[in-house]
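Engineer: can't give you the sequence, but here's the structure:
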């Protein structure tokens, strides 16, 4: 028997952070792709939540409030998804505002470093792709460098210019794991480790991440995501069982042109796991 009674996609991004579609366009796309439970999880920003909830209601699909919070852990940027929280909670709003604050300065430093290797005007170029200037990110720079002909696609931009050790890389100090989990849980939501297979953590560091996350009150982990392989589905299903975490599922969709996995197109969760939405049933908006 399937553990997926509904087609849930609980991780995607709109123009409010670094996606290319509006919350309304995402809701329509989710509905067209058979999604029955959706969450918009913009990076460090909940400004699109009212629009997303209204669009989901109009499309006739269930909705959970969402956010993806950037965290520094073991010198690596890790993402924590929040689901089912009160999107009007002032503590979360303030915490996210403070986290976003460093992006502008970082963007100017990225542009200066790119100019030094022969790519002028990158800050102004990236701004053309930003729906929310507070959230200018490496993805916006990547889109500009493709448009300007420096690289053939955004993956090449990251490899050549924006990854750690490359000319345009500038690290950012994000929230702490403790703070991110606290903002989510204090607002009545569930904290979920996003796409754990993506992080460059040693086995010991990954175990520490899961241990500390659970100790701070985290309750879930993304098992089936657009960036996990089938082998990683099995790996993180095992981690969910070992740590007593609920399992989440989300495409991490950003754009029809850039994302490998479309909304609602992932396989079901592996058997024997507790889906996050069963624990959040009373928070689903219809």
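Structural biologist: Arrived safely. Everything quoted here is computed from the prediction, not taken from an experiment. Numbers count the residues shown, from 1 in each chain.

Engineer: when you work out contacts or count neighbours from here on, use the C-alpha atoms and nothing else.
Structural biologist: Noted.

Engineer: which residues in the chain form helices?
Structural biologist: 23-32, 49-59, 90-100, 103-116, 122-127, 138-147, 154-157, 177-186, 203-215, 230-243, 276-279 (DSSP state H).

Engineer: now tabulate those in a markdown table and tack on distance to residue 224 and mean neighbour count.
Structural biologist: What follows is these, written out as a markdown table (distance: least, C-alpha to C-alpha, whole Å; neighbours: other C-alpha atoms under 10 Å):
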| stretch | distance to residue 224 | mean neighbour count |
| --- | --- | --- |
| helix 23-32 | 17 | 21 |
| helix 49-59 | 22 | 19 |
| helix 90-100 | 26 | 17 |
| helix 103-116 | 29 | 18 |
| helix 122-127 | 31 | 19 |
| helix 138-147 | 23 | 22 |
| helix 154-157 | 22 | 18 |
| helix 177-186 | 21 | 22 |
| helix 203-215 | 17 | 15 |
| helix 230-243 | 6 | 16 |
| helix 276-279 | 12 | 18 |
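
Engineer: this is the comparison structure:
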């Protein structure tokens, strides 16, 4: 079952992607994806559309979301797969998690104005499909449009990361909350792209230990931001902690994403694919 073109991490205009759920589904199917999940940030509003579009394009579907949590003073992302998208506890939790984004965005705009980039909030809003989910990515697209930077990578390097003008931290859900929302709704919680976090070895061990203790069951091993060496490292981590392995491009936009939907290497055969834990949840 590891030789399956599953893409279980991507984003639409419902959060910070640039394509609709329908456009993503068509792109995924054209690239040979057999099992797909739309995982918009802290949001499940695109799930019905995504499921319908997956079926229209001949793909199987798992419900998905990507929840922002704070762990060891950093933002970590937890992907939920195969949950009940109408579960009231999860929906309430996601509303609360989204709630701080608007105030944070206004602060980011104020900070950017101090270094001569004015009206950044209004500019970012032009790129937002869902105003509740305005994010750094939307600001980055505006800063490219207005000529402050040549591409979004430069924006993050110069302005929107810790210690730079325009960075404003946000207090997200706790790791425990996110994992328990997903699990209580019948899904599986997965640590997204673990190589992206700047943790020490001890902090990373604590993340995986606490995640497992709260009921987390998976980790992204094959993902768009991992190198071949990191595939190996996190495959070993999955085995060490008894976690299933997930695969997802983290695709956001044709013009921005390094890895297209469905274009990743397959999972190593020695790992348990996360979709085997979710066989009865695949639609």
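Structural biologist: Yep, it's here. Since the structure is predicted, the reported quantities are computational estimates derived from the model, not experimental observations.

Engineer: sorry, back to before: tell me which of the helices of the first structure lies nearest to residue 167 of the first structure.
Structural biologist: Of all the helices of the first structure, helix 103-116 sits nearest to residue 167 of the first structure, with 6.2 Å by C-alpha to C-alpha.

Engineer: what about the closest one, how far off from the second structure?
Structural biologist: The superposed helix 103-116 of the first structure is, by mean C-alpha distance after the TM-score superposition for the first structure, a mean 0.3 Å from where its aligned residues fall in the second structure.

Engineer: check contacts around residue 174 of the first structure.
Structural biologist: 70-72, 77, 99 (C-alpha atoms under 8 Å, 6 or more residues apart in numbering).

Engineer: contacts only, for residue 251 of the first structure.
Structural biologist: 9-12, 225-227, 261-266 are the contacts of residue 251 of the first structure under C-alpha under 8 Å, 6+ apart.

Engineer: dump the helices of the first structure to a markdown table, plus distance to residue 254 of the first structure.
Structural biologist: A markdown table is the format used below for the helices of the first structure (distance: least, C-alpha to C-alpha, whole Å):
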| stretch | distance to residue 254 of the first structure |
| --- | --- |
| helix 23-32 | 10 |
| helix 49-59 | 15 |
| helix 90-100 | 19 |
| helix 103-116 | 19 |
| helix 122-127 | 16 |
| helix 138-147 | 10 |
| helix 154-157 | 12 |
| helix 177-186 | 22 |
| helix 203-215 | 26 |
| helix 230-243 | 21 |
| helix 276-279 | 22 |
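
Engineer: closest one to residue 252 of the first structure among those?
Structural biologist: Evaluated with C-alpha to C-alpha, these place helix 23-32 nearest to residue 252 of the first structure, the distance being 12.0 Å.

Engineer: what range in the second structure does that closest one sit on?
Structural biologist: Using TM-score structural alignment, helix 23-32 of the first structure lines up with residues 21-30 of the second structure.

Engineer: same check on stretch 174-187 of the first structure?
Structural biologist: Using TM-score structural alignment, stretch 174-187 of the first structure pairs with 172-185 in the second structure.

Engineer: can you tell me the centre-most residue of the first structure?
Structural biologist: The centre of the first structure sits closest to residue 68, judged by C-alpha atoms, centre = their mean, with a distance of 4.3 Å.

Engineer: now which residue in the second structure aligns to it?
Structural biologist: So, by TM-score structural alignment, residue 68 of the first structure is matched to residue 66.

Engineer: give me the neighbour count for the residue nearest to its match when sequence neighbours are not counted.
Structural biologist: Of all residues not flanking residue 66 of the second structure in the chain, residue 79 sits nearest, at 4.3 Å (C-alpha to C-alpha, 6 or more residues apart in numbering). Look at residue 79 of the second structure: counted by other C-alpha atoms under 10 Å, it has 29 neighbours.

Engineer: how close does the residue nearest to residue 153 of the first structure when sequence neighbours are not counted sit to residue 126 of the first structure?
Structural biologist: Of all residues not flanking residue 153 of the first structure in the chain, residue 146 sits nearest, at 5.6 Å (C-alpha to C-alpha, 6+ apart). Using C-alpha to C-alpha, to the nearest Å, one gets 11 Å for the distance from residue 146 of the first structure to residue 126 of the first structure.

Engineer: the residue nearest to the centre of the first structure touches residue 79, doesn't it?
Structural biologist: Yes: using C-alpha atoms under 8 Å, residue 68 of the first structure is in contact with residue 79, at 6.2 Å.

Engineer: now do the shared contacts for these two.
Structural biologist: When C-alpha under 8 Å, 6+ apart defines a contact, the residues bordering residue 68 of the first structure and residue 79 alike are residue 194.

Engineer: re the thing from before, which among the contacts of residue 174 of the first structure end up buried?
Structural biologist: Neighbour counting by 16 or more other C-alpha atoms under 10 Å classes 70-71, 77, 99 among those as buried.

Engineer: most widely separated two among those?
Structural biologist: Across these, the longest distance by C-alpha to C-alpha is 12.7 Å; it joins 77 and 99.

Engineer: dump the contacts of residue 251 of the first structure to JSON lines, plus distance to residue 110 of the first structure and neighbour count.
Structural biologist: Converted to JSON lines, these look like this (distance: C-alpha to C-alpha, whole Å; neighbours: other C-alpha atoms under 10 Å):
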{"residue": "9", "distance to residue 110 of the first structure": "33", "neighbour count": "28"}
{"residue": "10", "distance to residue 110 of the first structure": "31", "neighbour count": "31"}
{"residue": "11", "distance to residue 110 of the first structure": "27", "neighbour count": "29"}
{"residue": "12", "distance to residue 110 of the first structure": "25", "neighbour count": "26"}
{"residue": "225", "distance to residue 110 of the first structure": "29", "neighbour count": "27"}
{"residue": "226", "distance to residue 110 of the first structure": "27", "neighbour count": "21"}
{"residue": "227", "distance to residue 110 of the first structure": "26", "neighbour count": "17"}
{"residue": "261", "distance to residue 110 of the first structure": "29", "neighbour count": "18"}
{"residue": "262", "distance to residue 110 of the first structure": "30", "neighbour count": "21"}
{"residue": "263", "distance to residue 110 of the first structure": "31", "neighbour count": "30"}
{"residue": "264", "distance to residue 110 of the first structure": "34", "neighbour count": "24"}
{"residue": "265", "distance to residue 110 of the first structure": "35", "neighbour count": "17"}
{"residue": "266", "distance to residue 110 of the first structure": "34", "neighbour count": "17"}
